[in-house]
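Turn this into a model:
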Amino acid sequence: MKASVVSLFSGLFVILQPDLTAAAVILNVTPNRQQFFTGEPVRLSCEEEEDGSSADGWTLKRKWLQKTETCGVQGFQNCRGGTYSVSALSHADRGDYWCEDPKGRETIKVTIAVSDRFIMDIPALPVMVGGNVTLRCRDRVGSPVLVEFFRFKEHQKPKGVAPDGQFKIINIQKSDEGSYWCSHGQVTSASSTLHVRDPPVFAQTVSGLSFFRLFLHLVVITPYCITTGLLISIYCCRKTGKAPVGAPEITMQKVEHVDAAVAPTMLN
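As a prediction, the model looks like this:
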């Protein structure tokens, strides 16, 4: 009986297993930007995307030119495990940053750019499909300036001209993903990649296809649950000596009838 119950639970686990995925890990950048002025603070940390807790076992790495450094190992000052905090950025902090686990799995790389004069505010974290994003170009003073926004492979002409230094993308799509930069006269910002991601699977359950898949899962899982409950009930009743719910009862009348039939035979 125990083997049957275990077998049923094992089968249920196999059915559900394709939909079970490990929690996603991200490189969180605070503030959520890729470009900074020298002297500004920043914090980079490897975190669980679901709850923002520290991602155990993941290490922060960075690469500048051809040199790769590991957090806390190769001159990576103020860095512990998966967290790097800087109170005043310098040009030495430029580079590609990412989180990596012992199996070699990596998060999306974020390129941190540091400038003395002119930057573009662009999110470090991916933007969800259907969302809105505003790219802002500014100097160290922060005053609005007339800028032209460009996109990689479309740099022959500006993607947009913004008198106030802002370029808005409404209802963003995967096709909007790519590298952007802006210019003001002879001054040009660094180029940074705008990452776009699809909504989580859970958020897509409003679609008809997801409801259909949910229905199929219920059809498959329900018999397992019912059968498992019955087997557990029978197993418990056998241990206690009680008949399971719904089982026929042997009445005292039948027992007495049997005793009466056997009695004459015993007397003879």
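
When you work out contacts or count neighbours from here on, use the C-alpha atoms and nothing else.
Fine.

And for residue 64, nearest residue in space, chain neighbours not counted?
Excluding the flanking residues, the one nearest residue 64 by CA to CA, 6 or more residues apart in numbering is residue 95, at 4.6 Å.

for the one you found, what are its contacts?
Contacts for residue 95 were tallied using CA atoms under 8 Å, 6 or more residues apart in numbering; they are 62, 63, 64, 65, 111, 112, 113.

Please check these and keep the buried ones.
The neighbour count (16 or more other CA atoms under 10 Å) marks 62, 63, 111, 112, 113 as buried among those.

Generate a markdown table for these, with distance to residue 183 as supplementary columns.
As requested, the buried ones among the contacts of residue 95 are exported to a markdown table (distance: CA to CA, whole Å):
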| residue | distance to residue 183 |
| --- | --- |
| 62 | 27 |
| 63 | 26 |
| 111 | 19 |
| 112 | 18 |
| 113 | 15 |
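
which ones among those are found in helices?
Secondary structure from DSSP state H places none of these in helices.

Number of residues surrounding the residue nearest to residue 85 when sequence neighbours are not counted?
Spatially, and ignoring its direct neighbours in sequence, residue 85 is nearest to residue 43 (4.4 Å; CA to CA, 6+ apart). Counted by other CA atoms under 10 Å, the residues lying close to residue 43 total 15.

Closest to residue 218 out of the buried ones among the contacts of residue 95?
The closest of those to residue 218 turns out to be residue 111 (CA to CA; 44.5 Å).

I'd guessed that closest one sits against residue 96; true?
Yes - counting by CA atoms under 8 Å, residue 111 touches residue 96, with 4.3 Å between them.

and for comparison, fold this next one:
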Amino acid sequence: MKFMMEMMVPSEPQRSRKQGRVQGVCVLLLSALAASADKVLILEIPPHPVPTGSDVTLRCRLRNGDIIAAFFFFGGSRVGSGPKSELIITNIQQTDEGLYSCSTDMFGSSPQRFLKVKVSQDGSEVEVYEGVESVLLPCQVSIPQGEDMKVMWKHREFKILVHMHGSDVDDLRNQSQRYANRTSMRADALQTGDLSLTLRNPTVSDSGTYTCILQRDGREESQGEVHLKVKASSVSLRRLFCHLVVFCPYCISTGLLLSICYNKKTPNRPAASMEVTQQHEEAQALAEECDDVTADVTTEHAF
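Modelled structure (predicted):
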């Protein structure tokens, strides 16, 4: 019996190991509770890449699903002035790509979540009339870290190089003669992410799909497309009105000069007729006076 009691009572090393396991479990539970307490807020963000040009709404929620007014952060910097229930990003571009989070004074900060932006496969469309001075083909990207960065613009249908920019300068050695002296980009394009291309004096033959390609160390990082449509030049009503305003005075002056010259060469018949009539009346009056004088002379001779 004594032997059985000794077998049931744990030894000192066994008690120490059991206490260690219990303490370990308690520590894990406390850590889990602390982690859950730190992550009461959840940032609601699109799980898939968002195409450029679309609108995105970010919301801050509690674990129970309730939306709460919070401060929003992008890349560690606060967006906006005060707490709000949602953050709306309109016409999103690749420069909006990055880490977002939300925070409140009561519940702390949410885990950071990455918003991925992709260039829309449909691309943007630009439409102009032939004869304009220039047209801008837009391209906005997020510039990654790295060396040997360059951007190329190509015409997809013609398969020719339209423009190349790298190391803060243009590299036009392989540029198609079709676009010689007609293209330009910002000098700080690879710093700002604004890779837009300016095409001067666009013509109908320039219409087509243009591809903007960003390369790093020879590898393609991102790509965007712009559909350019150049319409044949047409005279607008406004331009027609301007032409009329300019040329009408000349037309009126010419008409008046021609009318004056014509009147000078053509005799004025009504005026001549009036002179003849007046002369005839004067002759009749003179004849009547002569008759009166003759009558007076005859009378005196009779006496």
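
Once they're superposed, tell me the TM-score.
Here the superposed chains carry a TM-score of 0.32, computed using TM-score structural alignment, normalised by the length of structure 1; 102 aligned residues with a CA RMSD of 3.7 Å.

any idea which of the buried ones among the contacts of residue 95 of structure 1 is closest to residue 3 of structure 1?
Nearest member of these to residue 3 of structure 1, counting by CA to CA, is residue 62, at 51.1 Å.

residue contacts, that closest one?
Residues near residue 62 of structure 1 by CA under 8 Å, 6+ apart: 68, 69, 70, 71, 95, 96, 97, 98.

one more time with 6 Å
68, 69, 96, 97 (CA atoms under 6 Å, 6 or more residues apart in numbering).

Check residue 183 of structure 1 too.
Counting by CA under 6 Å, 6+ apart, residue 183 of structure 1 makes contact with 147, 148.

Just the element for it, please.
Assigned by DSSP states H and E, residue 183 of structure 1 falls within strand 178-184.

Kindly report the same for residue 152 of structure 2.
Residue 152 of structure 2 is part of strand 149-155, with elements assigned from DSSP H and E.

likewise residue 26 of structure 1?
Assigned by DSSP H and E, residue 26 of structure 1 belongs to strand 25-30.

what does whichever helix or strand comes after that strand rub up against?
Reading on from strand 25-30 of structure 1 to the C-terminus, the next helix or strand found by DSSP H and E is strand 35-37. Residues outside strand 35-37 of structure 1 that contact it (CA under 6 Å, 6+ apart): 112, 113, 114, 115, 116, 119.

right, and the pair among the residues you listed with maximum separation?
Those two in the contacts of strand 35-37 of structure 1 that are separated most widely, counting by CA to CA, are 112 and 116, at 13.7 Å.

residue contacts, residue 151 of structure 1?
179, 180.

From residue 136 of structure 1, how far out is it?
For residue 151 of structure 1, the distance to residue 136 of structure 1 (CA to CA, to the nearest Å) stands at 14 Å.

secondary structure element for the residue nearest to residue 85 of structure 1?
Counting by DSSP H and E, residue 43 of structure 1 is part of strand 42-48.

could you say what helices and strands that strand packs with?
For strand 42-48 of structure 1, the elements it packs on are strand 25-30, strand 83-86, judged by 3 or more CA pairs under 6 Å, 6 or more residues apart in numbering; DSSP states H and E.

okay, the angle between that strand and strand 25-30?
Interaxial angle, strand 42-48 of structure 1 versus strand 25-30 (axes from the mean of the first three to the mean of the last three CA atoms, to 10 degrees): 150 degrees.

Check which residues of strand 42-48 of structure 1 are buried.
42, 44, 45, 46, 47, 48.

What are the buried residues along the lengthiest helix in structure 1?
Ranked by residue count, the top helix of structure 1 under DSSP H comes out as helix 208-240. Buried residues in helix 208-240 of structure 1, counted by 16+ other CA under 10 Å: 221, 228, 231, 234, 235.

Reformat those residues into JSON lines and put distance to residue 178 of structure 1 next to each item.
Shown next, in JSON lines, are the buried residues of helix 208-240 of structure 1 (distance: CA to CA, whole Å):
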{"residue": "221", "distance to residue 178 of structure 1": "43"}
{"residue": "228", "distance to residue 178 of structure 1": "52"}
{"residue": "231", "distance to residue 178 of structure 1": "57"}
{"residue": "234", "distance to residue 178 of structure 1": "61"}
{"residue": "235", "distance to residue 178 of structure 1": "61"}
